[in-house]
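Colleague: please find the sequence and the predicted model below.
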Amino acid sequence: MKGAMKTPLKAPMKNLLLGTLLASFSAGALAQATGFPPPPERPRFVSVSGDGEVSAVPDRARLQLGVTQLSADVATAEAEVNKVVRTYLAEAKKLGAKDEQITTTGVSIQPEYVWDEKERRNQLTGYRVSRDIELRITSLDKLGAFLLAATKSGVNQVQPPQLESSKAKELENQALAAAAKDAQAKASLLASTLGVKLGGVRSIAENGSSPPVPMVKAMAMRAEAADGNAQMGISTGEIRVRASVNAEFDLAP
């Protein structure tokens, strides 16, 4: 027989052979063969979060107090409230509070009603007058004395003291630095566990610092104690500041 007749390849077979041939090339050879640049390598990185916390002894406090009085006559209610406020301010100044540490500008006057079923309408019964007192205390050993003086003077609304530190910004920065170190330690642990090398930081974002959290410790109450803190069983303990971050670190090839 003369030379065997060659059967032309069909289109699907041609594509399969071409794909197999191209797959056998390296990225560089493929780039040279096709004239197109190789696809960029996917970045290798690890994402972690970090948390930090610092604690400190508070050195000041903020007291939120209030006086409220209900009376049929608004002037009477207002006079009684103002009398209590003046009495407490005098006691607070005896304990060492200065004018710049006291705020008494909050005033509220609200009419009070009750529903009259017979008349089918609200009936005015009087007026509730309220005043707010904010006191910034810089001597925590007198905190209990300020509270005792408030109730003694007729103050009838007392919020829990808000403990603070004059170094609040410094504490926030320390907590943030601790959070960053925690994120780096986590990333390093993950990289070493998986047998890769940790590279530089790609990005880092602060999640924000939480407000100081007071950790108030109780004391045994002593009726014979001379100072207000011991008499009320108050111990200021410490405050804690927390911060957190999200970070991404490169993984070295």
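Modeller: Received the coordinates, thanks.
Colleague: use CA for all of it now, contacts and neighbours both
Modeller: Will do.
Colleague: what is the neighbour count of the closest residue to V241 other than its chain neighbours?
Modeller: Nearest residue to V241, sequence neighbours excluded (CA to CA, 6 or more residues apart in numbering): P212, at 4.7 Å. When neighbours are counted by other CA atoms under 10 Å, P212 registers 22.
Colleague: presented hereafter is structure B, for comparison with structure A:
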Amino acid sequence: MPIARPFRPLLVPALAALMVAASPPMLSHAHAEETPRRLEVQAEAELQVVPDRATLSARLWERTPAIARHEASANDPDALREARDRLEARAAKLIRALEEAGLAREAIRAGSLNVQPEHLPGERLEEGERETLVRTRLERPIRLQLDDLEQLPGLLDALTEAGVDALDGVSYDLADRDAATDEALVKALEKARHKATLMAKTLGIGLGEVIAVSETRSPIFQPRMMAMSADARESLPQPEYRPGTITIEAGVSVSWKIK
């Protein structure tokens, strides 16, 4: 007869189950030690800068005589040449006037000649329809670079006296854009540090070393535009020119280790 053996519980599986159940808290504790406590702050700053440079845009144009569309088989070379000669003579006169007003020749840029057709309504025909007239417009843009904003009123006077056909406006700018954008970024970082210091003091915690820095908004520089027209200028006997300020915004996110 087989000999009966006393019952013994299986301790190995139970011990393994106990070890498995105890493992997650140990891993979580190790993960907590790897991830330091941090204080993260986001800050944005705005910088107002007075411009010290300006670009003035104007245009001159001349037109050929308008003729009926059915008669315009091709552009009249004589009419085009005459219009171009008139335009070039006016541009040369304007450049001389600007130089006499104190602007250096290298600060004057005469753009490429632009030629485009124009369609105009003509007389009514017997059938009730209106005849279409065609002419050609020759245009030359003029751009002036001003490093001294005090010259702006005198140059505008020279442009209007020279009879420019359009004043497209003034774009205010900075001679050193990089310095302005750097200042805006520094201002955002200083604001982030101030916020972190205030929060740590209020919460009774200590700030350690910086562990992460990133930009949430890169400093963007955008010149300030001021529109104008020759007609509006003539209606103002004593105009004032105020460049105002240029706004530069910057944003950062900074994380400090909590002691």
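Modeller: Received it, and whenever you're ready, just let me know what you need. Keep in mind that this is a model prediction, so the values were computed, not measured.
Colleague: where does the TM-score land?
Modeller: The TM-score (TM-score structural alignment, normalised by the length of structure 1) is 0.69; 224 aligned residues with a CA RMSD of 3.9 Å.
Colleague: quick one on the thing from earlier: the residue nearest to V241 of structure 1: what's it in contact with?
Modeller: E164, I239, R240, V241, R242 (CA atoms under 8 Å, 6 or more residues apart in numbering).
Colleague: need the counterpart of the last one in structure 2.
Modeller: When you say that, I think you mean R242 of structure 1. Superposed on structure 2 with TM-score structural alignment, R242 of structure 1 falls opposite I248.
Colleague: try I204 of structure 1
Modeller: Per TM-score structural alignment, I204 of structure 1 is aligned with V213.
Colleague: mind checking how far its match is from E99 of structure 2?
Modeller: To E99 of structure 2, V213 of structure 2 is 51 Å away according to CA to CA, to the nearest Å.
Colleague: now the strands for the stretch 101-250 of structure 2?
Modeller: 108-110, 114-124, 130-146, 166-173, 207-217, 224-226, 246-258 (DSSP state E, counting those that start in this stretch).
Colleague: can you redo those as CSV with mean neighbour count and distance to T64 of structure 2?
Modeller: Formatted as CSV, the strands of the stretch 101-250 of structure 2 follow (neighbours: other CA atoms under 10 Å; distance: least, CA to CA, whole Å):
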stretch, mean neighbour count, distance to T64 of structure 2
strand 108-110, 15, 21
strand 114-124, 13, 10
strand 130-146, 19, 5
strand 166-173, 20, 18
strand 207-217, 14, 52
strand 224-226, 16, 32
strand 246-258, 20, 42
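Colleague: separation between the most centrally placed residue in structure 2 and I246 of structure 2?
Modeller: Structure 2 has Q222 as the residue nearest its centroid, 3.5 Å off, counting by CA atoms, centre = their mean. Separation of Q222 of structure 2 from I246 of structure 2 (CA to CA): 8 Å.
Colleague: cool, and R140 of structure 2?
Modeller: Per CA to CA, R140 of structure 2 is found 30 Å from I246 of structure 2.
Colleague: K257 of structure 2 against R37, yeah?
Modeller: Yes. At 6.0 Å, K257 of structure 2 counts as touching R37 under the criterion of CA atoms under 8 Å.
Colleague: residues of the longest helix seen in structure 2 that come out buried?
Modeller: Identified as the longest helix of structure 2 according to DSSP state H is helix 177-203. Residues of helix 177-203 of structure 2 classed as buried by neighbour count (16 or more other CA atoms under 10 Å): 180-181, 183-185, 187-189, 191-193, 195-196, 199.
Colleague: packing partners for it?
Modeller: Contacts defined by 3 or more CA pairs under 8 Å, 6 or more residues apart in numbering; DSSP states H and E place helix 177-203 of structure 2 against strand 38-49, strand 246-258.
Colleague: that helix vs structure 1, mean deviation?
Modeller: Comparison of helix 177-203 of structure 2 with structure 1 after fitting gives an average deviation of 2.4 Å (mean CA distance after the TM-score superposition for structure 1).
Colleague: neighbours around A33 of structure 1, how many?
Modeller: 11.
Colleague: so how far is L17 of structure 1 from it?
Modeller: Distance from A33 of structure 1 to L17 of structure 1, counting by CA to CA: 16 Å.
Colleague: then N82 of structure 1?
Modeller: Distance from N82 of structure 1 to L17 of structure 1, by CA to CA: 97 Å.
Colleague: the more surrounded of the two?
Modeller: Neighbour totals were compared for N82 of structure 1 and L17, and N82 leads with 17 against 11 (other CA under 10 Å).
Colleague: which one in structure 2 is aligned with the more buried one?
Modeller: N82 of structure 1 maps onto E88 in structure 2, by TM-score structural alignment.
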